[in-house]
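Chemist: A structural model of the following input is requested.
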Amino acid sequence: MNHTDLDSFRRQLREACGQAGVLTEERARAVLSATLLAEPAITAGTAVDLRTETRDALLAITLRLPQPVPQHERNLLPLLPDPGDGDTLTWHLATGAIPAAVPGPDEQATREEMLALVAHTDALAQQQRRLKHELAETNSGVLAMFTELERRDEELRRAHGVIFRELEDALRPPPPAVPGLELGVHYSPADPDSPTGGDLYDWFTLPSGEVHITLVDAVGHGVTSTRQAITVTHAIRTLALEGHPFADLVARTSNALTPIDPTLMATVLLVRITPATGRVRLANGSHPPPVLITTTGHTRLLATRSPGRGVGFPRPGTPDLVHHTLDAGDTLLLYTDGLVESRKNYDEGESRLLTLARTHAHRPTIGIPRELTGQMHDVVLHIDDTVVMAIRRTP
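Modeler: Next up is the predicted model:
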């Protein structure tokens, strides 16, 4: 079937894998590999031909491109196709005994595939550590183990590179278009070469017209904290769309997830904004308080009288909400602790943030998070992931 649309291309591939019972991790590698090859041609307006066929317990995926793909480029794909240098690539995937469920919406399928890739990357990291330990324990077979270690390192780096774009698209969504509000966001990773971290956010419009914003900072680093942060943001979105009371979301999320993963701990900040009136409600679970910037340039923290506790903490929940009304031109800053702890002094960082935020009272909203992060990170003694979000009520 010829495709000129990337969504229909991925949909056909996912449906074929689902009907054939292909494991989610293999499906994820196949979808990513085919997408990386087909996207340039489809973006340029050229159709690509995708055909699938199940035979002898194998799903054959055949992709025909406008230009040949050399073998050295094929070797860089997450899932290696059959050898060759032509314009046709073929993958053969093992099928399951029982057909798997066909993936749902594209966002859900992307999330499933990304979680499978993150889990695979985590397993590769564990294998890498085990190989290093074995290398230190023995003097025999050093050369063979070193070669294997290098191969694992390269596979790990490739896996990180492949999921980077999927993480950006699926887990760090762009600001939604909301009449009456201007939104901006910036993410700064602790390690520029590693796209994963525990600082994630989510924002969407509820059926009531309110805008819901979730900001999560999972304790820890690397792909494990990323997986836990994904779990928290997804659980909160589900509970919010089911209509559970805003004040109960953090406690309900913690009670639901802690029995599944007792090691999970995350600070959470939830915001509800009514664009038409500027009404704001804040639920804070062990997270740094937001900063309010008024049109006159005054700044202050919107802190609760009784601090709540985050997901996985003892007695989780948000017993005390913050209520505020944004005037036209007022700006609300949400952030993770990496913004104020770069100099290893939280109180100093908070004071500097309040001072620097005043200079952004009338600057374009979309550029505030990046500019403010650069100013706060002029001296970095403690490196941590950082997310900054800016919400301004427009006249």
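
Chemist: all contacts plus neighbour counts: C-alpha atoms, from now on.
Modeler: Noted.

Chemist: now do the end-to-end distance for stretch 169-189.
Modeler: For stretch 169-189, the separation between the terminal residues is 16 Å (CA to CA, to the nearest Å).

Chemist: show me which residues of that stretch are buried.
Modeler: 171-172, 175, 181-189 (16 or more other CA atoms under 10 Å).

Chemist: and the longest helix anywhere in the chain, how far from the chain's centre?
Modeler: When the chain is parsed with DSSP state H, its longest helix is helix 106-137. Chain-centre distance of helix 106-137: 16 Å, with CA atoms, centre = their mean, to the nearest Å.

Chemist: go on, stretch 202-213?
Modeler: Put simply, stretch 202-213 sits 18 Å off its chain's centre (CA atoms, centre = their mean).

Chemist: same check on stretch 230-243?
Modeler: Distance of stretch 230-243 from the chain centroid (CA atoms, centre = their mean) equals 14 Å.

Chemist: ok, stretch 202-214 next?
Modeler: 18 Å.

Chemist: got the buried residues for it?
Modeler: By neighbour count, with 16+ other CA under 10 Å as the criterion, the buried positions of stretch 202-214 are 202-205, 210-214.

Chemist: now the second one, please; I'll put the structures next to each other:
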Amino acid sequence: MSSHLHADHSAAQPPDRGTLDALITQARTLRGGLDAVRRGAEGGPDGQGPPEPGPATADLRARWQRALCELAVHQLDDLGSQLDQLREGLPPETPLTGPPADLPPDHTAHDGTGIAHGTLPPPRPATASELVGRVGSADWNLLTDEVSWSPELFRIFGRTAEDGPLSLDELPSWVLPEDQPGLATAFTDCLVDGRAVDHEFRLVRPDGAVRTVHLVGEPVLDDDGSTASMWAMVRDVSELRRSERAVRETRDSLQRERHFAQTERRLAVELQRTVLPPWRGSLRFPHGDDRVVGALDLAAHYLPSATSTLVGGDWYDALELPGGATLLTVGDLTGHGVTAASGVAMLLGAVRGMAVAGVGPGPLLGHLNHLLDAAAQPSLGSALCCRYEPHARTLTWSQAGHPPPLLFRHGRGRVLSRPEGVLLGVTSGAVYGQRTEQLAPGDLLILHTDGLAPGAGQEGTPRRPGAPHPGAVRLLGLGDRFAAAASAQECVRAVAEEFDDRAREDDACVLVVRIAA
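Modeler: The predicted structure is shown next:
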């Protein structure tokens, strides 16, 4: 998120894009070569067209050559499709939905759609025997009514040799009702018009499992040109189709999640921009007049997290109060996104209202603590609340589990001793102390949140009691640059340059206050 102000085990990595492009190119080259082989297999003796009807057309060797070509073409097409999906950046391993091939009926629920319900573990590569077992062959003789099936085809249909093969008339009864018309049309085109079959359908096995199969076949013509028989190769593509369905569902889910995340981030950013002061450059309190005794020169900067795109719950604010005093506050509410931004809006509205009503910093934090403790969705927060009186140049401040302000005078900085105060929302009835600091012309105050330095905002990160905050240590080292700066805005620029950390894991903000000389 850009600023509103100027200033355990490693996962397996997918192949790089160059490797995938090379594999895709090789697959397409093989596909083109295979097409040439297939055209030669389909040609006549001279390779220039279909052969003349006769006994040669029923040659078993030629039929199997054509069938294997068709099978290889489909395999290469599937491989090309999967490589394209992998190149698009989809996870190489995705959970598959649907039952395993051989689950018993009580583990498979079928709703008539051809999709069985359940959850598969991540897929494993198929062995050579499994790949071979997914392809079977059949031959239906229309003249003798003889049917010949390969053992693999019996396994695909879940039948035994004792059950016998299915005739063309029996086959449709095994197919899902919505797939039967298409299969009937394909068979009619083959048996009546002599067209090749290339069709995919779903069948229901005796155990209730639904399998998706791809049938490639051709009519076998007799000497008169009539269809004498039909042969086919049947490939079980159930796992492939489940994988493709899982990829589609994963892509759709990722797109929905991405859209939701983008919408949430946009709403959080807009809400944050509405809540935080829209300063550009330095701000003068009283407005536009630095000749008033004790006038303030202010500038602020929001530093987004380097590891998260979500808006955090950090805030800063400065507000002129009735009577000439100024409210200065920074804080950090747990959480990210819209929830954190809306929580900041609630807290900052309460802070402004109570400060305008004249509530002092200590009691004000006590009311904020009660507000968070009584909220419908309790959360934790840290805060720093200051009231500056310009005529006396005094700063009265309180803190709730927050890093104390830094005071720079003549280029030398120190951390102000902080009063008692626990995190907001930790306990009911917490009491927050106050301290008053006498300021002098030219003094510089820096208020910041605890995510400023890498690791500083991590929960559970121990720090020695009394030790300065990691961000404060680095800020104290900028004393010379602050002393040479001509405005609060230049000081903010120095902070932004110092804390331009790519490793910062939390959002942070800094508020610079300079007392006019």
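
Chemist: pretty sure R10 of structure 1 sits against V31.
Modeler: Yes - counting by CA atoms under 8 Å, R10 of structure 1 does reach V31; the two are 6.5 Å apart.

Chemist: now do the strands in the stretch 201-350 of structure 1.
Modeler: Using DSSP state E, counting those that start in this stretch, the strands of the stretch 201-350 of structure 1 run over 211-218, 266-274, 279-285, 291-293, 299-301, 322-325, 331-335.

Chemist: ok, now the stretch 51-200 of structure 1?
Modeler: 58-64, 88-94, 181-188, 199-205.

Chemist: the last one against structure 2, how far on average?
Modeler: I take that to be strand 199-205 of structure 1. By mean CA distance after the TM-score superposition for structure 1, the fitted strand 199-205 of structure 1 averages 1.3 Å away from its aligned residues in structure 2.

Chemist: for that strand, packing partners?
Modeler: helix 142-171, strand 211-218, helix 222-241, strand 386-393 (3 or more CA pairs under 8 Å, 6 or more residues apart in numbering; DSSP states H and E).

Chemist: not counting it itself, show me its contacts.
Modeler: 171-173, 175-176, 211-218, 226, 229-230, 233, 336, 385-387 (CA atoms under 8 Å, 6 or more residues apart in numbering).

Chemist: the same query, at a cut-off of 7 Å, please.
Modeler: 171-173, 176, 211-218, 229, 233, 385-387 (CA atoms under 7 Å, 6 or more residues apart in numbering).

Chemist: correct me if wrong: V147 of structure 2 contacts S229.
Modeler: No - contact between V147 of structure 2 and S229 fails when scored by CA atoms under 7 Å: they sit 9.6 Å apart.

Chemist: okay, these two: which has more neighbours?
Modeler: Taking other CA atoms under 10 Å, V147 of structure 2 and S229 do not tie; S229 has more neighbours (22 against 18).

Chemist: M230 of structure 2 versus the closest residue to that one other than its chain neighbours, what's the distance?
Modeler: Once flanking residues are discounted, S229 of structure 2 sits nearest to N141: 4.2 Å by CA to CA, 6 or more residues apart in numbering. Applying CA to CA, the value for N141 of structure 2 to M230 of structure 2 is 7 Å.

Chemist: and for A488 of structure 2?
Modeler: 88 Å.

Chemist: give me the more crowded residue out of the two.
Modeler: Taking neighbours as other CA under 10 Å, A488 of structure 2 and M230 compare with A488 leading, 27 against 23.

Chemist: what lines up with that one in structure 1?
Modeler: Counting by TM-score structural alignment, A488 of structure 2 lines up with T365 in structure 1.

Chemist: apart from its chain neighbours, what residue comes closest to its match?
Modeler: G184 (5.8 Å).

Chemist: give the equivalent position in structure 2 for the one you found.
Modeler: That one, G184 of structure 1, aligns with A299 by TM-score structural alignment.

Chemist: again with L354 of structure 1
Modeler: Using TM-score structural alignment, L354 of structure 1 sits opposite L476 in structure 2.

Chemist: my guess is its match contacts G413. True?
Modeler: Yes - using CA under 7 Å as the test, L476 of structure 2 is close enough to G413 to be in contact (5.6 Å).

Chemist: mind listing the helices for the stretch 351-500 of structure 2?
Modeler: Listed in chain order, the helices of the stretch 351-500 of structure 2 (DSSP state H, counting those that start in this stretch) span 361-373, 470-476, 479-484, 488-498.
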